[in-house]
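J.: below: sequence and its predicted model.
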Amino acid sequence: MKTARILVVDDAKFTRDLMVKAVKAEYPQFEVETAQDGRKAQKLLEIGRFDLVLCDWEMPEMSGIELLTWLRENEESRNKDVPFIMVTSLGDKEYVVEAAQHGVTDYITKPFNNDQLVNKVTKQLVKSEIISREELAEIMNRRTRVMGGGTTANVLTSKQGMQTASMQAGRRVRGKAMLMFGENKLPVVIRELNTQEVVVMAKRGQAIPELFEELSVGFIAGQGEQQMRLTANGSVVLMQAQEKRTNAEAVYVGVRFTDMDQKSGQLLSKIIARLSS
């Protein structure tokens, strides 16, 4: 794997340390530098080349949006096109739109967890070809016993299905769902589902989410007054062709849910029971 230089910018030392720790835990060989505000980050960006910037919005001296604007408009900068991820508590749509207009690459809303941050970082480094597709596969195999038990290579072919801390096996269910990412709404068929993750099948030829991409999954179960609806947020942690051939007609997509509160978890359990009956 190639080496990478990452710049972390935040006026809160706790948050800077948290981001550095998360990145170094996954990529100990990477060089990570920090700055406590946009002005200090600006000086670092003027003298050195970076592969990624993780930056807060609200900071003294120079805000994150000011730093981003300066960076994108500075034709002489070697970092003009560096991937720039805004990490901020300003999650309203107007702020996301403003950041996009100024050239932000991606956006993370505080509070976040380590997986969310590392997934965003990995996604950009794959696009930059610092991490190859082969190395990405190795990372996924190393991670967590993804989707509850196996590696990415065997999780969808195992007869036991998904294994998680909350359930001994993911339930085989019959039902449909909707993946919502960017401007896309992708109808899919549910293959396995539990309160932590879902595996769905999507037909090729449609817009497919990327590995590590954050999205929403819409579920519907029942009819009439008994109908239950739930939209759950998650990240794509697995992608695999339905068959081991290049012209496979379908793709399995595995999504791990994030920020699932108790009420949503209880509703999802009822949906699982309904779709399993």
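T.: Sure thing, it's come through.
J.: all contacts plus neighbour counts: C-alpha atoms, from now on.
T.: OK.
J.: could you pull out the strands for the stretch 1-150 of the chain?
T.: Assigned by DSSP state E, counting those that start in this stretch, the strands in the stretch 1-150 of the chain fall at 5-9, 31-35, 52-55, 84-88, 106-109.
J.: pasting the second one now:
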Amino acid sequence: MAELDLSGFTILIVDDNSYMVRLLRQTLAGLGVGTIKTYTDAKEAIEFMKLVNENPVKAGVMQLDFIVSNWQMAPIDGLMFLRWVRTHKESPNRFIPFLMVTGFGDKAKVEESRDLGVSEVLAKPFSVNAVADKVMQIIGTQRQFVQTVDYFGPDRRRQNLPFKGDEKRILTDKHPEVKVIYE
């Protein structure tokens, strides 16, 4: 982490647990993140994201670099918030990296968040090193976004395995951000 300067990054933390907000804020600040905005309610976070898009000066930040959100919150949980970010027409940035923090570590729950377009999942309890690793994965690995009939989000494939047949997810100059696949 020492060679990466995070002082220009702005991270949005959304968690209704004040202890977790403090812990994440202190951890990210310790990693050198320059600006950290926190909200205890996803609805407030959505309004803040819209404000950043409409009037960055009034919002106090020029852009958001990624989101860290708890899964289990009320009244809007992390999955509903993620779904809004990835699919809603009012979402200002469908491509923003999204780190889901959760006590649900089982495979089915991780797959559920993956299928909604999460960038990374951080299971509780976590260490400072685990947070640093996830931040590095988010920042250091630019994953292509994929759109299908029922999915929009980062390419879920993590390995570059040989594939027999026509590759359908190759970056092109025309569409470097999203590859649309309809089957």
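T.: Noted; the coordinates are in hand. Predicted model, so just to flag it, every value in this text is computed and none were measured.
J.: still on that earlier bit, just the strands of the stretch 1-150 of the first structure: most buried one?
T.: Highest mean neighbour count of these: strand 52-55, a mean of 26 (counted as mean count of other CA atoms under 10 Å).
J.: okay, it sits on what stretch of the second structure?
T.: Residue correspondence for strand 52-55 of the first structure in the second structure, counting by TM-score structural alignment: residues 66-69.
J.: the matching stretch vs the first structure, average offset?
T.: Taken over the aligned residues, the distance from stretch 66-69 of the second structure to the first structure averages 0.6 Å (mean CA distance after the TM-score superposition for the first structure).
J.: what sits against L24 of the second structure?
T.: I13 (CA atoms under 8 Å, 6 or more residues apart in numbering).
J.: now do the same for it: its match in the first structure.
T.: Matched by TM-score structural alignment, L24 of the second structure corresponds to M19 in the first structure.
J.: D81 of the first structure versus its match, what's the distance?
T.: In this structure, M19 of the first structure and D81 of the first structure are 22 Å apart, going by CA to CA, to the nearest Å.
J.: please apply the same query to D10 of the first structure.
T.: Here the criterion is CA to CA. By it, D10 of the first structure lies 20 Å from D81 of the first structure.
J.: which of these two has more residues huddled nearby?
T.: Between D10 of the first structure and D81, counting by other CA atoms under 10 Å, D10 is the more crowded of the two (27 against 17).
J.: gap between the aligned residue in the second structure for the more buried one and K124 of the second structure?
T.: By TM-score structural alignment, D10 of the first structure lines up with D15 in the second structure. With distances taken as CA to CA, D15 of the second structure is found 13 Å from K124 of the second structure.
J.: what of D133 of the second structure?
T.: According to CA to CA, D133 of the second structure stands 14 Å off from K124 of the second structure.
J.: same drill for these two, tell me which one is more crowded.
T.: Neighbours were counted for D133 of the second structure and for K124 using other CA under 10 Å; D133 has more, 15 against 12.
J.: what does the more buried one correspond to in the first structure?
T.: Using TM-score structural alignment, D133 of the second structure sits opposite N119 in the first structure.
J.: likewise D115 of the second structure?
T.: In the first structure, D115 of the second structure lands on Q101 (TM-score structural alignment).
J.: what do you get for T40 of the second structure?
T.: With TM-score structural alignment as the criterion, T40 of the second structure lines up with Q36 in the first structure.
J.: likewise for G78 of the second structure?
T.: Matched by TM-score structural alignment, G78 of the second structure corresponds to G64 in the first structure.
J.: gap between its match and L7 of the first structure?
T.: Noted for G64 of the first structure: a distance of 13 Å to L7 of the first structure, by CA to CA.
J.: now do the shared contacts for these two.
T.: Counting by CA under 8 Å, 6+ apart, the shared contacts of G64 of the first structure and L7 are C55.
J.: which parts of the second structure are helices?
T.: 18-30, 42-54, 56-59, 78-87, 107-115, 128-140 (DSSP state H).
J.: which one, of those, ends up nearest to G153 of the second structure?
T.: Closest to G153 of the second structure of these, according to CA to CA: helix 78-87, at 6.8 Å.
J.: buried ones in the closest one?
T.: For helix 78-87 of the second structure, a neighbour-count test (16 or more other CA atoms under 10 Å) marks G78, L79, F81, L82, R83, W84, V85, R86, T87 as buried.
J.: in TSV, list those along with distance to L28 of the second structure.
T.: Formatted as TSV, those follow (distance: CA to CA, whole Å):
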residue	distance to L28 of the second structure
G78	19
L79	22
F81	21
L82	21
R83	24
W84	24
V85	22
R86	24
T87	27
